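**Q** Sequence plus predicted model, see below.
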Amino acid sequence: MSSWHEFIFMGKHGVYVWSSYLMSLIVLVGLFVGFRMMLKSLKKQVLAEVAAPDAQKQKARKLKVSQAD
């Protein structure tokens, strides 16, 4: 590579290459944030279940997974 300019533009293919990298990064960050939010929601549900008095506890209840809108 003789210059940064050639590296960035990659012989007229730079726009495609860098936009592909950007979209991949956006998808990965979105997945990371979504799973973190889901994990926090499940932790709240588990802590609420543990803190509930014995009379209010249900025997076998599935946890609800809330999805962000």
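**A** Received, thanks.
**Q** C-alpha only now, for contacts and for neighbours.
**A** Will do.
**Q** tell me, how many neighbours does residue 49 end up with?
**A** Residues near residue 49, counting by other CA atoms under 10 Å, number 16.
**Q** try this one next to it:
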Amino acid sequence: EIQLVINTPRGRSSEFDDSYIRKAAIRHRVPYITTTAAALAAARGIAARREARAGVRSLQSYHAGLGEG
């Protein structure tokens, strides 16, 4: 069972594939990520959730802590 699609299209040659993959993900209601930054953030979030270290924080609180290392 597919639970997440990560596709980082590059250039015009991948436009057809990108469109097909995106439409299939939407049709099957599967989250779809198109940038490496978003894929990395998702992977970190999934890891945090699996390790039970993911808590609930406001967006402002999260961004305030980004500069702390």
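**A** Structure's in. What do you need? These numbers were taken from a predicted model, which means no experiment stands behind them.
**Q** Quantify their similarity with the TM-score.
**A** The TM-score (TM-score structural alignment, normalised by the length of structure 1) is 0.28; 24 aligned residues with a CA RMSD of 2.4 Å.
**Q** just the helices in structure 2 please.
**A** Remark: helices assigned in structure 2 by DSSP state H are 15-27, 36-50, 59-65.
**Q** out of these, nearest to residue 5 of structure 2?
**A** helix 15-27 (7.1 Å; CA to CA).
**Q** returning to that earlier point: would you turn the helices of structure 2 into JSON lines with distance to residue 5 of structure 2?
**A** Output for those, formatted as JSON lines (distance: least, CA to CA, whole Å):
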{"stretch": "helix 15-27", "distance to residue 5 of structure 2": "7"}
{"stretch": "helix 36-50", "distance to residue 5 of structure 2": "9"}
{"stretch": "helix 59-65", "distance to residue 5 of structure 2": "24"}
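**Q** For residue 6 of structure 2, find the nearest of those helices.
**A** Comparing the helices of structure 2 under CA to CA, the one sitting nearest is helix 36-50, at 6.7 Å.
**Q** Give me the buried positions along that closest one.
**A** residue 39 (16 or more other CA atoms under 10 Å).
**Q** Next, count neighbours for residue 18 of structure 1.
**A** 14.
**Q** Now do it against residue 40 of structure 1, distance only.
**A** 33 Å (CA to CA, to the nearest Å).
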